[in-house]
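K.L.:
Sequence and predicted structure, then a few things I'm wondering about:
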Amino acid sequence: MKIDQAERILDAAAELFARDGVTAVGMGEISRAAGCSRATLYRYFEDRHALHLAFVRREARRIGVRVAAETAPLRDPGERLAAAVLVAVRLVREVPALLAWFGAADAGTTAELAQSDEVIEGLGLRAVGDPDAARWLVRVIVSLLIVPGRDDAEERAIIERYVVPGVLRDRT
């Protein structure tokens, strides 16, 4: 399997994000880690914002595929929605390069990028049928990653009590 240059650059950026934090990593560091020139890096990503957005889009798609696979067997819409949020949170927490986006220094960048249509689509949240509800679900996920609950049970209880009824209120 051949990995293209853009993917190598994003993979190198992921390692740096995990080690140093997102906003602390510059384009020069990424080009060196990817083994390419700055000119090559800028051929694929016009600036750091474009690289950040490409990284977040890619990872949102990856997470969205896994969330869909893990929640597909669930038939109850409320149970499926709660599981989708919790699975997304768990998957981010499992990957240091993703978790790096939710530290204090990087939360602002994350909050801005998280509301992009590409992230919402990548996570599969268009399925809720309401663009505003999908954006709200991304905010819930980001909030849980920045300010986690005391444990998994508390996070599940909050989602089941407040999020699921709010999203499904007019759909059941």
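P.N.:
All right, it came through fine.
K.L.:
From now on I want contacts and neighbour counts done on CA atoms only, so please keep to that.
P.N.:
OK.
K.L.:
which residue sits closest to residue 81, ignoring its sequence neighbours?
P.N.:
Closest residue to residue 81 apart from its sequence neighbours, by C-alpha to C-alpha, 6 or more residues apart in numbering: residue 164 at 6.6 Å.
K.L.:
got another, please set it beside the one above:
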Amino acid sequence: MTTDRILDAAAGLFAERGVDAVGMGEIARAAGCSRATLYRYFPDRRRLHVAFVQREARRIGALLPAGDPVEAILHALAQVRARPELLAWFGAADAGTTAEIAQSDAVIGMLRPDAGDEETARWLVRVIVSLLIVPGRDEAEERAMVERFVVPTLAPRVR
């Protein structure tokens, strides 16, 4: 499928150079398609970014353990950190793009059913993005923060 080929090409470039450093022409060349074809599928860079984030969020979401918000959050963090094309979104140079897309309806809407409401979904995305940009000292510290500060605020809404 052409969209997957384009998004896969973008992933490789994001991992190599960062998200904002990659232009649409470069993505078209890496995907082996013309710029016209690329723009037919993704009319602008923001829509390509949103499509990439949505695809990867769905992939990670399918791998998350159900029923335990602590494990789900920590597993999501580990999945992002294990993949250079995802970790690239959380460097200083790309933080603005990441923040904008992370708070977009396209991303928040994906979390609403699990988080319970839009406000909770927006807050949960902020927490996860924060932990990716400014990680804890180690996994134990992150687990403790999620257990102490995140889960109590989710519990009334998730259950």
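P.N.:
On my side now, so go ahead. None of these values were measured; they are calculated from a predicted model.
K.L.:
Let me see the TM-score of these two.
P.N.:
After superposition, the two chains reach a TM-score (TM-score structural alignment, normalised by the length of the second structure) of 0.94; 159 aligned residues with a C-alpha RMSD of 1.5 Å.
K.L.:
tell me which element the aligned partner of the residue nearest to residue 81 of the first structure in the second structure falls in.
P.N.:
Structural alignment (TM-score structural alignment) places residue 164 of the first structure against residue 151 in the second structure. In this structure, residue 151 of the second structure is located in helix 151-158 according to DSSP states H and E.
K.L.:
returning to that earlier point: just to check, the match of residue 164 of the first structure is in contact with residue 68?
P.N.:
No: the pair residue 151 of the second structure and residue 68 does not pass the contact test of C-alpha atoms under 8 Å, sitting 9.4 Å apart.
K.L.:
Now the most centrally placed residue in the first structure: which helix or strand?
P.N.:
Averaging the C-alpha coordinates of the first structure gives a centre point, and the residue nearest to it by C-alpha atoms, centre = their mean is residue 60 (4.6 Å). Assessed by DSSP H and E, residue 60 of the first structure sits inside helix 48-71.
K.L.:
Past that helix, which element shows up next along the chain?
P.N.:
Once the chain leaves helix 48-71 of the first structure, the next helix or strand it forms, by DSSP H and E, is helix 77-93.
K.L.:
any residues touching the helix or strand that that following helix is followed by, and which ones?
P.N.:
On the C-terminal side of helix 77-93 of the first structure, the closest following helix or strand by DSSP H and E is helix 96-99. Helix 96-99 of the first structure is contacted by residues 14-19, 92-93, 145 when judged by C-alpha atoms under 8 Å, 6 or more residues apart in numbering.
K.L.:
repeat for stretch 47-60 of the first structure
P.N.:
Contacts of stretch 47-60 of the first structure (C-alpha under 8 Å, 6+ apart): 10, 26-27, 45, 113-114, 118-120, 122-123.
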